[in-house]
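Student: I would like to see how this sequence folds:
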Amino acid sequence: MTISIEQAWELAKQRFAAVGVDAEAALRQMDRLPISMHCWQGDDVAGFEQAQGELTGGIQATGNYPGKARNATELRADLDQALALIPGPKRLNLHAIYLESDTPVERNRIEPRHFSNWVEWAKNHQMGLDFNPTCFSHPLSADGFTLTHHDEKIRRFWIEHCQASRRISAYFGEQLGTPSVMNIWIPDGMKDTPVDRLGPRRRLLEALDEVIAEKLNPAHHIDAVESKLFGIGAESYTAGSNEFYLGYATSRQTALCLDAGHFHPTEVISDKISSAMLYVPRLLLHVSRPVRWDSDHVVLLDDETQAIASEIIRHDLFDRVHIGLDFFDASINRIAAWVIGTRNMKKALLRALLEPTDKLRQLELDGDYTARLALLEEQKSLPWQAVWEMYCLRNDVPADAGWLKTVRAYEQQILSQR
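Tutor: Have a look, this model is predicted:
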């Protein structure tokens, strides 16, 4: 006998109610948790500058799967396909190199008008936009330094680029009615052991202070800074380390970005969330999947993704944590990569919402670690999939791998013609 999604949902509600979880409330909460999808999965981080060169800054997109977007119109069409297969609220995260202009524009001269088509597209989708200055893949970043550069003229260029980016971010927030989170990441560092570790960091501190000096409406714009342990070509020294940016975000009260791939392989960002939240007003999470290094593989529904989601839900951080994705796999269908990764992040959030957290917390306070472990493990076998399928049904998206047929059809009709 085949059980329908509706029948499975009714049974699942009863199973979760038996352990004190309201599955209907979990679905309502899902609608409070947008995931910011990253535009750069669709074109391998190439962007649309007319003079765009090869990727630099320790960034690599590997693979040559056919059909990548060649311009903003194609990228938006590909995003439309992906968005239609993912349930619940979404956002889009843009880099500065995804501007649209008939003539070349220097990065320190970018303006809101260069992103007006993105804003109109976002309005049509009733979704917010986030933003990033692009401090890599540029002649003035060729030696591996931007905001830390010892040459004041080059450093000034990147300061102006970040200042211009903040104004674009604020424009997004004002136009779309939801604050844009603008994240600053720089590749600055050295391949071999430096003599002066302090100088670049002092210059970075001063440059960032100048970047964020202009007061912008927090209802429109949120500043974030992102650390990294190392990068390709900067293995021995990264100016923007975790310690540097944690100190900066704490002292300046900006948001702190934690990227799942930017730490030692034995470190996980899920364990850092609760500590950082004691000191910074907001967190931006870049959920990715490192494989031995910051390789930005497609997000899986694995232990760390689940742990990240659980930290957000268990501590009621809905309004202080912004969830973004950051991977770029050019070895598989790029639209499928978006769908797989984003659906997995949403599944992890739903599973966390279906946990009897209050009961588990009380067991922990009572010192009953046996019951805590038993309940945590039994929880994994409860029918969360039936709740997920109902969420998909209510959002008019495929509840199972049937979405892949849509992607394959689009690949045959559109992507194969590029």
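Student: only C-alpha atoms for contact and neighbour calcs from this point on.
Tutor: OK.
Student: Can you show me the helices along the stretch 151-300 of the chain?
Tutor: Assigned by DSSP state H, counting those that start in this stretch, the stretch 151-300 of the chain shows helices spanning 152-176, 198-211, 242-252, 270-276.
Student: contact partners of the third one?
Tutor: By Cα atoms under 8 Å, 6 or more residues apart in numbering, the residues outside helix 242-252 that reach it are 201, 205, 224-229, 254-256, 276, 279-280.
Student: do that again at 6 Å, thanks
Tutor: Residues outside helix 242-252 that contact it (Cα atoms under 6 Å, 6 or more residues apart in numbering): 227, 256, 279, 280.
Student: Next, the structure of the following sequence, for comparison with the previous one:
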Amino acid sequence: MSYDSAKAAFADLGVDTEAALNRLADIPISMHCWQGDDVVGFEQKTGSSGGGIQATGNHPGRARTPDELRADLEFSYSMIPGKHRLNLHACYLDTDQNPDRDEIEFSHFAPWVDWAKDQGLGLDFNPTFFAHAKADDNLTLSHPDQGIRDFWIEHGKRSRDIAAQMGAALGTPCVNNIWVPDGYKDTPVDRMAPRQRLENSLDAMMATPQDKAQVLDAVESKLFGIGVEACTVGSHEFYMGYAIRKGTLLCLDMGHFHPTENVADKLSSVALSVDEILLHVSRPMRWDSDHVILLDDAILQMAQELVSADLLGRTHIGLDFFDATISRTAAWVIGTRNMQKALLRALLAPWGGLKSAENNLDYTSRLVVTEEIKDLPYATVWAEFCDRMGVASGQALVSDLHRYQASVAGRG
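Tutor: Predicted coordinates:
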């Protein structure tokens, strides 16, 4: 089918494909750096791999240096239509120095900022509260030892300052997302004390006001992780309340809830209480297993909620998966494009008519239309989008992904 024919098919339902394509081109996806090297990072100091962070597999081609990671990212972005962002963890510093986490500075990340400028990308940031000797107890900001808490508070302060400088240098707010692995493997007798310590530590980290034109603070919950099966200090309820009281963004990670929960359903409820939302889009096959996202019901529902509830302007979309059983660059490309495909489908829905039917309690018409539109030629509109953006689609994409993977497969 030609694009003109597809355009006419959508127009019959009152949908403007040109408006949808223009809107999609303006939606940045924050692609996560840690897919490219299995969450290893580039610190010279080494620590544990605790906190429930684990990449599975040993596919050839893992990036070993910042330059290799940036080369992989450049290729991946070239396969993804539109202009996007990079989500950088604090353990991905690029420096010959050897700072500990409580000593990091903006200069340690300056090469990333220079590269982002050259690539026309925005940057987001995350303090790294895992894979460190002072996180081996799976307690950081909530640790009963004041000295350990102070270490991590200082790390958080420095990360926040670095994020603000990134935002200022690039002219776009840097989302600084705070997630800690804190919790208990077995049932604690006192849940209040660690949560009070966590709240006090977060308050200390964010005591200095920052310009929201430069940095946006976000807090991220989790249901459980490896080693914290019995209790996660930073639960959804904890951070929901914190975000409302303190005015931060609330991060909803699709892998951080019970597998039967519909995370898309949370968006409209959360949006009534917080100004902005951060999404970490993932695919939890069992728990927080962080598989590469598919164009499945969970992703489609998430995109539909963002568009239907008019939340795109208040939501920062980031990805969070790490799969080392397949080509890491292909994982970035597939996952990001699937998020864009889901958004395109949502933008191509006749929301006016559907909402009118629902408000009139005409559930029959609602069901008929939502089922009929599944047969519309979305693939043709997506191919048009890729063509306009100068990126491959279909079999040409497969060839390009295989060609690049072959070029990096020899990395030791």
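Student: Overlay them and tell me the TM-score.
Tutor: Once superposed, the chains reach a TM-score of 0.99 (TM-score structural alignment, normalised by the length of structure 2), with 412 aligned residues with a Cα RMSD of 0.9 Å.
Student: and the gap between the counterpart of residue 293 of structure 1 in structure 2 and residue 228 of structure 2?
Tutor: Here residue 293 of structure 1 is matched to residue 287 in structure 2, going by TM-score structural alignment. As judged by Cα to Cα, to the nearest Å, residue 287 of structure 2 and residue 228 of structure 2 stand 13 Å apart.
Student: got it, and residue 235 of structure 2?
Tutor: 12 Å.
Student: aligned partner of residue 176 of structure 2 in structure 1?
Tutor: Aligned partner of residue 176 of structure 2 by TM-score structural alignment: residue 182.
Student: if you skip the residues just before and after it, what's nearest to its match?
Tutor: residue 131 (4.7 Å; Cα to Cα, 6 or more residues apart in numbering).
Student: surely that neighbour meets residue 179?
Tutor: No - the criterion here is Cα atoms under 6 Å, and residue 131 of structure 1 misses it with residue 179 at 10.5 Å.
Student: more crowded one of these two?
Tutor: Neighbours per residue, other Cα atoms under 10 Å: of residue 131 of structure 1 and residue 179, the larger number sits with residue 131, 25 against 22.
Student: hang on, the earlier thing: now do the same for the residue nearest to residue 182 of structure 1: helix, strand or coil?
Tutor: Recorded secondary structure, residue 131 of structure 1: strand (DSSP: H, G, I helix; E, B strand; the rest coil).
Student: That one matches what in structure 2?
Tutor: Residue 131 of structure 1 maps onto residue 125 in structure 2, by TM-score structural alignment.
Student: Contacts only, for its match.
Tutor: Counting by Cα under 6 Å, 6+ apart, residue 125 of structure 2 makes contact with 87, 88, 89, 163, 176.
Student: Looking at neighbours, which among these is most surrounded?
Tutor: residue 163 (30 neighbours).
Student: per the alignment, that residue corresponds to what in structure 1?
Tutor: Aligned partner of residue 163 of structure 2 by TM-score structural alignment: residue 169.
Student: For burial, what's the neighbour tally of the counterpart of residue 356 of structure 1 in structure 2?
Tutor: Matched across to structure 2, residue 356 of structure 1 falls on residue 350, judged by TM-score structural alignment. For residue 350 of structure 2, the neighbour count with other Cα under 10 Å is 19.
Student: quick one: the nearest residue to residue 350 of structure 2 once chain neighbours are set aside from residue 312 of structure 2, how far?
Tutor: For residue 350 of structure 2, ignoring the flanking residues on the chain, the nearest one in space by Cα to Cα, 6+ apart is residue 15 at 5.9 Å. Distance from residue 15 of structure 2 to residue 312 of structure 2, counting by Cα to Cα: 18 Å.
Student: Over to residue 168 of structure 2?
Tutor: 23 Å.
Student: got it, and residue 376 of structure 2?
Tutor: For residue 376 of structure 2 relative to residue 312 of structure 2 (Cα to Cα), the value is 23 Å.
Student: and the equivalent of residue 192 of structure 2 over in structure 1, how many neighbours?
Tutor: Residue 192 of structure 2 maps onto residue 198 in structure 1, with residues paired by TM-score structural alignment. When neighbours are defined as other Cα under 10 Å, residue 198 of structure 1 has 11 of them.
Student: Alignment lookup: residue 50 of structure 1 to structure 2.
Tutor: By TM-score structural alignment, residue 50 of structure 1 lines up with residue 44.
Student: helix or strand for residue 335 of structure 1, which one?
Tutor: helix 334-353 (DSSP states H and E).
Student: list the buried ones in that helix?
Tutor: Buried residues in helix 334-353 of structure 1, counted by 16 or more other Cα atoms under 10 Å: 334-353.
Student: quick one on the thing from earlier: compare neighbour counts for residue 287 and residue 228 of structure 2 and give me the winner.
Tutor: Legend: neighbour count by other Cα under 10 Å for residue 287 of structure 2 and residue 228, higher for residue 228 (22 against 16).
Student: And that one, what's its match in structure 1?
Tutor: Checking TM-score structural alignment: residue 228 of structure 2 goes with residue 234.
Student: surely its match meets residue 190?
Tutor: Yes - contact between residue 234 of structure 1 and residue 190 holds when scored by Cα under 6 Å: they sit 4.3 Å apart.
Student: so who does the residue positioned nearest the centre of structure 1 touch?
Tutor: Centroid-nearest residue in structure 1, with Cα atoms, centre = their mean: residue 324, separated by 2.0 Å. Applying Cα under 6 Å, 6+ apart to residue 324 of structure 1 gives the contacts 35, 36, 285, 286.
Student: Can you select the buried ones among those for me in ChimeraX?
Tutor: Those of these that count as buried under 16+ other Cα under 10 Å are selected in ChimeraX with:
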select :35,36,285,286
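Student: Of the contacts of residue 324 of structure 1, which is the nearest to residue 393 of structure 1?
Tutor: Closest approach to residue 393 of structure 1 among those (Cα to Cα): residue 35, at 18.8 Å.
Student: What's the match for that closest one in structure 2?
Tutor: Aligned counterpart of residue 35 of structure 1 in structure 2: residue 29 (TM-score structural alignment).
Student: thought its match was touching residue 317?
Tutor: Yes - contact criterion Cα under 6 Å: residue 29 of structure 2 and residue 317 qualify, at 5.4 Å.
Student: which residue ranges form the strands in structure 2?
Tutor: Residue ranges of the strands in structure 2, as given by DSSP state E, are 29-32, 85-89, 122-126, 174-178, 183-184, 215-220, 231-232, 249-253, 277-281, 315-319.
Student: Please name whichever of those is nearest to residue 299 of structure 2.
Tutor: Using Cα to Cα, those put strand 277-281 closest to residue 299 of structure 2, at 8.0 Å.
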